[in-house]
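Asks: here is a sequence together with a model predicted from it:
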Amino acid sequence: MARIARSPARRAAARPPEPDLRSIFRRRTEALIERLADQASDETIAAALEAPSDVGGLARLLSDMAPLGIELQSVDPLAEAIARGAEAKQELLRDAGGGWSSTRVAAHLKMTRQGVDKRRRAGKLLALQSGHGDYLYPVCQFTDDGVIAGIDRFLAACPPSGGWTRLDVLLTPAEEIGGISPLDALRRGDAEAAVLVASMFGEQGGPADADE
């Protein structure tokens, strides 16, 4: 018996529809927020509302729940650690003056986005992975007309680590260079001091993560 060929349109219609991941995630997140709001105290909710952003507020709510004796295991065994990490990253980015997209950096440096990507891969720009699949570039590494001198030497001296770790080192005051941060040293034209701190970071047992 001859087989009846199906048209491409009929074959497509026979396949089950792909799940709407955004809708699923939205429903799951709404349920999580309702559960957190029901369990948290008024003081915890008030503290979360003081955060400067909605993401920061949720992160603060999660991180404050464990000390209050509220069980986070029902939410996620890693929820508190993830929340603290998210809040710390937000604070770090604020201290860095915010983050620019690849398009914004390209306009500032008067080059293409491909040129920006090339400089990032070459270790000449500090970049942070964003949840949009693009990179964020901390504003503190830029000057009015380019990039702060010596940032490439600082990045090259850092041990293998992610962008967030390198930004933390860049912004943190170091006793070895008189209590200023490597960023301040670069702004003063002292790249050697910044390189010194970067090279010592791995020796002091700093994390070598892959969070770029």
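Replies: Okay, I see it.
Asks: contacts, neighbours, all on C-alpha from now
Replies: OK.
Asks: could I get the full set of strands for this protein?
Replies: Remark: strands assigned in the chain by DSSP state E are 99-100, 128-129, 135-138, 142-143, 146-147.
Asks: out of these, which is closest to residue 25?
Replies: strand 128-129 (20.9 Å; C-alpha to C-alpha).
Asks: what's the closest one packed up against?
Replies: strand 135-138, helix 163-171 (3 or more C-alpha pairs under 8 Å, 6 or more residues apart in numbering; DSSP states H and E).
Asks: with mean neighbour count and distance to residue 119 as new columns, can these be given to me in JSON lines?
Replies: Formatted as JSON lines, those follow (neighbours: other C-alpha atoms under 10 Å; distance: least, C-alpha to C-alpha, whole Å):
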{"stretch": "strand 135-138", "mean neighbour count": "23", "distance to residue 119": "12"}
{"stretch": "helix 163-171", "mean neighbour count": "22", "distance to residue 119": "14"}
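Asks: which of these sits closest to residue 79?
Replies: Once these are compared by C-alpha to C-alpha, helix 163-171 is nearest, at 19.5 Å.
Asks: this is the other structure I want to compare:
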Amino acid sequence: MPDDVLALDPLAGPMPRAIAHRREICEAAGERPSSGQLEELLGISRQGIDKRRRASRVLGIRTVPDGICPALQFLDGQVPALLGDRLRAHAGDDPWHVLDALMARHGTFGGRSLLDLAREEGRSGAPSRS
């Protein structure tokens, strides 16, 4: 990018990269069920889903035209306990940053992500606290 463009608009470089990164996150997150599908999956109303999202018990990402709640956060219609704890710990944080952090692979976890660990814990029979 030419230096004169960056001088006029310092965000001319970072903004396109941020948009591209959000697209990558969405693609990596996989399925994004509709509101109706979420109601069926969780067995609660849209208002109940919004209430959980506002309480940081479900991760909701604002997109155009609709918000999304990535399906990868649910296991058997529940949010695994470890993931619920992480969501509450990040209450008030930008949901895009939370999703990015949850999906990031860490050497400390043997190349797995916090999301992987939460899903493994959920599969092992640990109780859900969603």
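Replies: Perfect, I can see it now. From a predicted model like this one, the values you see are computed outputs, not experimental measurements.
Asks: can you give me the TM-score here?
Replies: The TM-score (TM-score structural alignment, normalised by the length of structure 2) is 0.77; 121 aligned residues with a C-alpha RMSD of 2.5 Å.
Asks: re the thing from before, reformat the strands of structure 1 as a markdown table; add distance to residue 162 of structure 1.
Replies: A markdown table is the format used below for the strands of structure 1 (distance: least, C-alpha to C-alpha, whole Å):
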| stretch | distance to residue 162 of structure 1 |
| --- | --- |
| strand 99-100 | 16 |
| strand 128-129 | 8 |
| strand 135-138 | 12 |
| strand 142-143 | 19 |
| strand 146-147 | 20 |
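Asks: which one of those lies closest to residue 173 of structure 1?
Replies: Among the strands of structure 1, if distance is taken as C-alpha to C-alpha, the winner is strand 135-138, at 17.4 Å.
Asks: mean offset of that closest one relative to structure 2 (after superposition)
Replies: Its aligned residues in structure 2 lie a mean 1.2 Å from strand 135-138 of structure 1 after superposition (mean C-alpha distance after the TM-score superposition for structure 1).
Asks: start and end residues in structure 2 for that strand, please.
Replies: Strand 135-138 of structure 1 corresponds to residues 67-70 in structure 2, going by TM-score structural alignment.
Asks: any idea how far the matching stretch is from the chain center?
Replies: 8 Å (C-alpha atoms, centre = their mean, to the nearest Å).
Asks: and the contacts of it?
Replies: Applying C-alpha atoms under 8 Å, 6 or more residues apart in numbering, the external contacts of stretch 67-70 of structure 2 come out as 29-34, 58-62.
Asks: give me that answer again for 6 Å
Replies: 32, 59-61 (C-alpha atoms under 6 Å, 6 or more residues apart in numbering).
Asks: tell me roughly how far the lengthiest helix in structure 2 lies from structure 1 on average.
Replies: Taking DSSP state H as the assignment, the helix of structure 2 that covers the most residues is helix 14-29. Compared with structure 1 after fitting, helix 14-29 of structure 2 has a mean deviation of 0.8 Å; criterion: mean C-alpha distance after the TM-score superposition for structure 1.
Asks: how far does that helix sit from its chain's centre?
Replies: 13 Å.
Asks: quick check: closest non-adjacent residue to residue 61 of structure 1.
Replies: Spatial nearest neighbour of residue 61 of structure 1, excluding adjacent residues (C-alpha to C-alpha, 6 or more residues apart in numbering): residue 48 at 5.3 Å.
Asks: can you find the partner of that neighbour in structure 2?
Replies: Per TM-score structural alignment, residue 48 of structure 1 is not aligned with anything.
Asks: likewise for residue 96 of structure 1?
Replies: That one, residue 96 of structure 1, aligns with residue 29 by TM-score structural alignment.
Asks: ok, that match to residue 44 of structure 2 distance?
Replies: Noted for residue 29 of structure 2: a distance of 22 Å to residue 44 of structure 2, by C-alpha to C-alpha, to the nearest Å.
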